[in-house]
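give me coordinates for this.
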Amino acid sequence: MFDVGIDVGSVSINCVVIDESGKIVKEYPYLRHFGRFLEEVQKTIAKVYEDFSKDKIKSVSITGNHGKVISEKLGIPYEFDSITQVVGACRLVPGVRTIISMGGQDACLFRIAYHDGDWELESFTMNGPCAAGTGSFIDQQAERLSSSIYGEEIDFSYDHIEKTLKDFIELGMKSKDPAPVACRCTVFTKSDMIHLQNKGESLENIIAGLHYGNAANYISTIVSNQKLEKPIIFIGGVASNALQVRAFRHYYPELIVPEQHTSVSALGVALHAQKNGWECRPSLEKMAEVGESAEEFPRAPALRLEKTKFTPSKELTPVKKAYDPPITAYLGIDIGSTTTKYALIDDHGKIIHKQYVQTQGKPIEVTQRLLRVLNEEIDGWVNIRGVATTGSGRNVVGDFVNADLIIDEITAHARGAVEMDPTVDTVFEIGGQDSKYIRILNTYPFDFDMNKVCAAGTGSFLHELANKLKINIVGEFQEIALSSKNPISLAERCTVFMESDLVSYAQKGAQINDLIAGLCYAIVHNYLNRVVGKRKIGQKIMFLGGPSLNKGIVAAFEKVLNRELIVPPNREVMGAFGAALAVREKQHQAGILESKSHSLEKLINMKVSYTEKICRADPRCHNECKLKIYRFGDRKSIWGGDCGRYEMAQATGPITKNFFKVREEIFEEYLLEKAEQLSDLAEPLRKPDKYTIGIPLALPFWEWGVLWANFFAE
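A predicted model of the protein is given here:
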């Protein structure tokens, strides 16, 4: 009698058949199911019955991401894959201590200990709602680069995907010098890879760098500071990738890849069924009946703009270009992760010129190009009295132009929003790779939050999926979304997972307009759940950023919130507009009549070069941040990294006052009016008829200590 184990993962189906001794007698080929997992499981079981005869099968049991659903539909025994992976691994590699598992959408780490001849799980770590480090992540990057490999459009057939991956890996294996690629989020990785291609980096080095970055990301986010005991094995679909194996062996030279690495979980559930005496032979007839049932999709209301006044126009009224004397103006530059824009305002705060272009990973070069366009436009009729920078590249570009003001994007967007409508109390801003929530109170930012390391629901996320579906993000996308009468309700997910969902739904018969409308809803729910969270949403909401130009997204916000949104003109440059307003106020208050910034001609003609390197300043840090070392003429400037180490180093001039010391002195002055510090007491404090309350010198104390001292004393 034989036991059959089937692992139905997020991307593939794996199946093994074992005999009564637990030995594998047949391992079926790795099979991608493209979302049609129920149909493929039925075919797999039918094939097993054909090969072994149904009468000789004792049990068919199931595991994996989609296993629970199939178990309920077909009445097949189920076990969690966190258990079956360990059971299978311990059979294939007796005494294994560490299991690195990478599947289609999961990346896990198991640390195993043994007691009395049996294993126990010492620790288990898994990726969250992010696909970085998974098989789907690698698949998506391979698809992106396939046009560079083949020079033609790709398709999504099984054979083509397998060929793409094979050629992708073989090309990467030729690399001798892997390029540094950040692998924390698929959207950020895409930006990195495009940037490397634009620099002329070879494809083999980019592909190898992707895999080495993937291994580094796994170690940073999942392994962290855990000590991995040997033997260490690598299992899951990604373990078939020779380049990923090589990348991991850079860190763990003795890494073992079992021959049946893709079927470990299937083996585990078969062994588990055998040990527990499970008996189950599902009927092919019953499976056929289940497979014939109609596919139902969760639905959402149709998208309609009913309350919001949508302003599609982005064009400015042409300004007269002959002024004597020249008019006074202020320039705000917003250097975002994917786009760079500027707004030039006059002394009354009116936008007289603007520009919006792709950053392309080159903030300085793009800024120079924008300044060249601006210089040609103003041609002597404007006197720029102040320059401000904002956005993620504000510091490096601010250093380059010698800006009069460097301002964070939260403050800049809030300032621009209030200028447009002083009654606004909430700002939603969705950018290329950042999403922001700002609460405004009495025209000033009162609270804010941003997305973290995940770019799901941002402009790049939207653009990526639109490109995948061959839909023009400008115009066509919104028209398709608004044409849907029954949008499909999609879960807000990582770009890679969302793409898998879209492919799965499309193969099950979903209409493209219903999917696009559902994507609009998914972006809104992602923003509200992950960025806004439980924070208050006011009554006057302003929606800013590139996606606010899309009627479908605006309509989805209106439908979910059931209220009007304010979508002002020029909203795509609102950060730059706010920065320009802020520098105008600063120069007015200080009575400054001339900007300290370099002249446009000098900035345009300045020779700029840079090199890149990975930061190794702290050997305990696993982030592997990429640094850019610029040369602005004869001046050196270092930027990059998550910790702010190099941004702090850009400060110039001697430090004249230690503000940390000043705060400490003020804190102690007010604290000791009501309390005694224990270290200063010659003997224990005793006051008749009074309680003595001790407050520890712990972290919260340094913020709230004065409050508590006064509260208890009075």
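
CA atoms for contacts and neighbours, from now on please.
Fine.

list the contacts of the one residue sitting closest to the centre of the chain.
Per C-alpha atoms, centre = their mean, the C-alpha nearest to the average position across the chain is that of residue 454, at 1.9 Å. Counting by C-alpha atoms under 8 Å, 6 or more residues apart in numbering, residue 454 makes contact with 130, 184-185, 494.

if we go to 10 Å?
129-132, 184-188, 433-435, 461, 493-495, 530 (C-alpha atoms under 10 Å, 6 or more residues apart in numbering).

just checking, which of these belong to helices?
186-188, 461, 495 (DSSP state H).

can I have the buried ones of those residues as a ChimeraX selection?
Selecting only the buried entries of these in ChimeraX, with 16 or more other C-alpha atoms under 10 Å as the criterion:
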select :186,187,188,461,495
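
tell me the one among the ones in helices among the contacts of residue 454 nearest to residue 275.
residue 495 (40.1 Å; C-alpha to C-alpha).

for the closest one, give its distance to residue 286.
Per C-alpha to C-alpha, to the nearest Å, residue 495 is found 36 Å from residue 286.

quick check, the residue nearest to the centre of the chain in a helix?
No: with DSSP: H, G, I helix; E, B strand; the rest coil as the criterion, residue 454 is coil rather than part of a helix.

before we compare anything, build this one as well:
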Amino acid sequence: MDLSTSSNGRAAPTGRALSLGIDVGSVTVKAVLLDTTGRVLESRYQRSHGKPRQTLHSLLQEIASHHDLSNGTWVGLTGSGGEAVSHLLGGRHVNELIAQTRGLQQYHPEARTVIEIGGQDSKFLQVELDPGTGRMDLVDFAMNNLCAAGTGAFLDQQAERLGIAIEGEFGRLALLSEKPARIAGRCTVFAKSDMIHLQQKGTPMADILAGLCQALARNFTTVVARGKRFLPPVVFQGGVAFNLGVVRAFESVLGLEPRSLIVPEHHPFMAAIGTGLLAAENGGPGTPNPFPGLEGLLDLALERPLSREARPPLHRRPALPSGGPVPQPPARPDGETGRPLEVALGIDVGSVSTKAVLIDAGGGVVSRRYRMTAGRPLEAVAVALREIGQEAGPGIRVTAVGVTGSGRELTGEFVGADLVRNEITCQARAAIACHQSVDTLFEIGGQDSKYTRIEQGTVVDFAMNNACAAGTGSFLEEQADRLRVRIEDEFSNLAFASPHPASLGCRCTVFMESDIVHHQQEGAELKDLTAGLACAIVENYLTRVVAGRPVGRTVLFQGGVAFNPSVVAAFERRLGRSILVPPHHEVTGAIGAATLAMEERGDRLRRGEAGATSFRGFELGDRGYRTTCFTCKGCSNLCEINRVVFERERPLFFGARCDRFDATSRTPVREQELIPDLFKERNDLLLGGHVPPPRERTGRPRIAIPRALSFHDLFPYWRAFFDSLGIEVELSSPTNPATRSRTASMAAIETCFPAKLLFGHVSELLQGSADWIFLPCVANREAPPGEAEENMYCPIIPASANLVLAQLPPVARQRIVTLPLHLQWGGILSRELDTLADRLGVGRNGMRQARQAGEQALREFHTSVQIRGREALGQIPPGMQAGVLVGRPYNTCDPGVCLDLPFKLRRMGVLPIPMDYLPLDSAGP
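A predicted model of the protein is given here:
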């Protein structure tokens, strides 16, 4: 976009001083000319396309052709590229936040909150006008990290993929939507998958565009603002404010009335205006220096870049694959015996691709398929099964089925799996089968990257990418598409031809585009860029996924990206050791699942148990089925349930965190019914028969306690404590999706997940009628006998209440009761509880009785837990697996935090034991 305004059409000599404000951003360059009153005489806005200096020179030439700058002009610069050219223009560089604030003071002094979104930067500002000085102060701010998800680049990339003009057309179409599609506002590359799925379902373009606008707005409020309050009036500025769809999305997400979000007349120029005003104000009352002209800027713009630091080239190994997978002829049954060949089936259902393999008893691959999931995992599985069944022919018999991948649970029910395991376990099993001495496993797929450390055949550590495409196959695909290079073969051939790979560093895949454009402008050839990208994915993977973990001597590289020999070579150069690429590396997850299923069947047969498979057959897709999804409202968990209905069969259900739907499923009653639910028992002991107070108020005072942090081990104390004082106790709901959603909109800090959840629980309680909400800042606990003198909580626990208070408006803060509590130090605790008595308006004598009641209730709880723990440990039958969940109760005893791990362990036949069930007080040294 080239947006230009001018007060006249010809040069206007003037005897008064002018000020020139310049904002050199990562994507666009903005320039404004102001008179002595701060009025905009002329403005220029243009995308730089990797040439910011040339673009600035062109804009200033246009302004100089309309206005005589020779009599003196104050010059101020801001933006990521402003400082580099400030000396050439005789100007001073100003911080962007300060410049934004000054521009806002000039045009919207009533503003309290600013949303500023540019090409690669997003900013949240809270401002306040000082009535005494008339100056606007910056009170608080937040900025995006090195991710494009909440920036204009997010919309730019999606618009390009959809073939929609980002200027004008995008916003106009988005306004036509009545039902915006739900799109993840996470990594902009991953959002591409959501859009593909929506297009395949026939979602109207207007709904997709409106969904993208909503995704950007949600991402800004949760990731950039991080729960900070949007105090009205709210101003939206920056280049993205041109997009009317985003304007409406922010009004919707923030709950603002239509057209109440202020978009300034000069919204893309606010930083440039601010820096121009500051240049004039800081220059003093005298006459500014004559404008130095544009010759120096032109020389810099046209200057050839210095020779880049030479990087060693990549070297191809002859043994490395140079293209796609080579089809393997399927094995056949023994021609002499005529008996069917017994095979195991493995399926790996990922977010991007679905893999299926058949292996024989020796681990040889009989048949395999690699298909795009395309948002329809069950359909992809059904097609893959039909194809490998036809390829293998009638002379095989499936004896075991294993499933892995992100869609493993649903797919396992769908195909009749005998074993369901996570990707880490399956990838590791396949790696060990390929090379027994493997100690490090790199796995890079389309949207997932994993690191696994193996010692003596056992996984001892692992890590995965965190919703970022920078170290995944999508990273290479996106950049190869932009360079119009075929990723299958041309990419590596070019990379190996480069004598000097470009240094592209470690960045978000969207921001990498700017770096590539910059290198192109400096004369980098296509082969240098492809080699640089191969090195960049390695740097991103090692930095973001491996993140300093040890890399052993025997490294296996698995996943689809291992087809790219230039990436393998980049790993070898970076690590200084050989990297092994196993055969069938693109389907090793499925191979591992099949291997584990076959081994488990062998174990069952050796124990004399039935070895029959539950497999539904290769022609599963031909039998007719339909899938639906609904929200179960049987409890506060609000589980999203997937239902698969076959013709003339009972439906399958997946997604429940309980066994409510097991009775209607083809899945037999699980062994978990025979395994005691010790975590539910512990929760019952914790609540101690607590009965929620009636909805209608009884006249008694009422206090609310969030089910977070110290609640999970101190609630017996506070229940008896407040009951002794005649105060009703209300609890927030157990952690559920609504809690997590409220947390995302409130939490403004990067802490552990349990600490963040306190925000969501408090938000729920604020909607109730309780007189107070109790947030104790518990610093320590009584030390167990023989233990260390100090028994301190994590510092976040006592600080959590103040973190919540900082996010609440004054009216809500009045209902919060919080104070430091040192349960280990009796004398200090007495004084602290006296303060609590004054706050609640109860007598201090009653407070002492309440303390005694609380301490007695807490002792009884601990005694009950220990008694039940001894009983449970003594009743574990021979052969039953049992495991202790080690951690603080707020981690292990809140199903919403630990993803209901105890329930999952019981479904696997493992008895999960709470840590405080162990007789640790009597344990020896």
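
quick one: map the residue nearest to the centre of the first structure onto the second structure.
Residue pairing (TM-score structural alignment): residue 454 of the first structure is matched to residue 468 of the second structure.

and residue 215 of the first structure, by the same measure?
Using TM-score structural alignment, residue 215 of the first structure pairs with residue 217 in the second structure.

for its match, what are its contacts?
By C-alpha under 10 Å, 6+ apart, the neighbours of residue 217 of the second structure are 150-151, 185, 211, 223-224, 246-254.

what about the closest residue in space to residue 222 of the first structure that isn't next to it in sequence, which SS state?
Using C-alpha to C-alpha, 6 or more residues apart in numbering and skipping the chain neighbours, the partner closest in space to residue 222 of the first structure is residue 125 (6.1 Å). Secondary structure assignment for residue 125 of the first structure (three-state DSSP): strand.

is it true that residue 125 of the first structure touches residue 102?
No: if you go by C-alpha atoms under 10 Å, residue 125 of the first structure and residue 102 don't touch, sitting 12.0 Å apart.

which neighbours do those two share?
108-109.

of those two, which one has the most company?
residue 102 (24 against 15; other C-alpha atoms under 10 Å).

next one: stretch 434-451 of the first structure to chain centre, how far?
20 Å (C-alpha atoms, centre = their mean, to the nearest Å).

coming back round to it: distance check, the match of residue 454 of the first structure against residue 803 of the second structure.
28 Å.

where along the stretch 801-925 of the second structure do the strands fall?
For the stretch 801-925 of the second structure, applying DSSP state E, counting those that start in this stretch gives strands covering 816-817, 820-822, 881-885, 910-914.

most packed of these?
Mean neighbour count (mean count of other C-alpha atoms under 10 Å) peaks for strand 910-914 among these, with a mean of 22.

tell me what it is packed against?
helix 678-687, helix 844-874, strand 881-885, helix 889-892, helix 901-907 (3 or more C-alpha pairs under 10 Å, 6 or more residues apart in numbering; DSSP states H and E).

now the ones you listed in CSV, with distance to residue 136 of the second structure?
Compiled in CSV, these are given as follows (distance: least, C-alpha to C-alpha, whole Å):
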stretch, distance to residue 136 of the second structure
helix 678-687, 51
helix 844-874, 48
strand 881-885, 53
helix 889-892, 43
helix 901-907, 51
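
with respect to residue 306 of the second structure, which of those lies nearest?
helix 889-892 (54.3 Å).

most neighbours, which of the contacts of residue 217 of the second structure?
That'd be residue 150 among the contacts of residue 217 of the second structure, by other C-alpha under 10 Å, with 32 neighbours.

that one matches what in the first structure?
Checking with TM-score structural alignment, residue 150 of the second structure has residue 133 as its match.

how about residue 262 of the second structure?
Match for residue 262 of the second structure (TM-score structural alignment): residue 256.

so which of the strands of the stretch 801-925 of the second structure is nearest residue 789 of the second structure?
strand 820-822 (13.3 Å).

matching residues in the first structure for that closest one?
The aligned range for strand 820-822 of the second structure is empty, by TM-score structural alignment.

same thing with stretch 380-398 of the second structure?
Residue span in the first structure matched to stretch 380-398 of the second structure, by TM-score structural alignment: 366-384.

flag every buried residue along the matching stretch.
366-368, 370-372, 374-375, 378, 381-384.

ok, which stretches of the stretch 101-250 of the second structure are strands?
Going by DSSP E, counting those that start in this stretch, the stretch 101-250 of the second structure shows strands at 113-117, 122-129, 136-143, 234-237.

quick one, which of these is nearest to residue 674 of the second structure?
That would be strand 136-143 among these, by C-alpha to C-alpha, at 52.1 Å.

hang on, residue 62 of the first structure is in a helix, isn't it?
No: Residue 62 of the first structure: not assigned to a helix; according to three-state DSSP it is strand.
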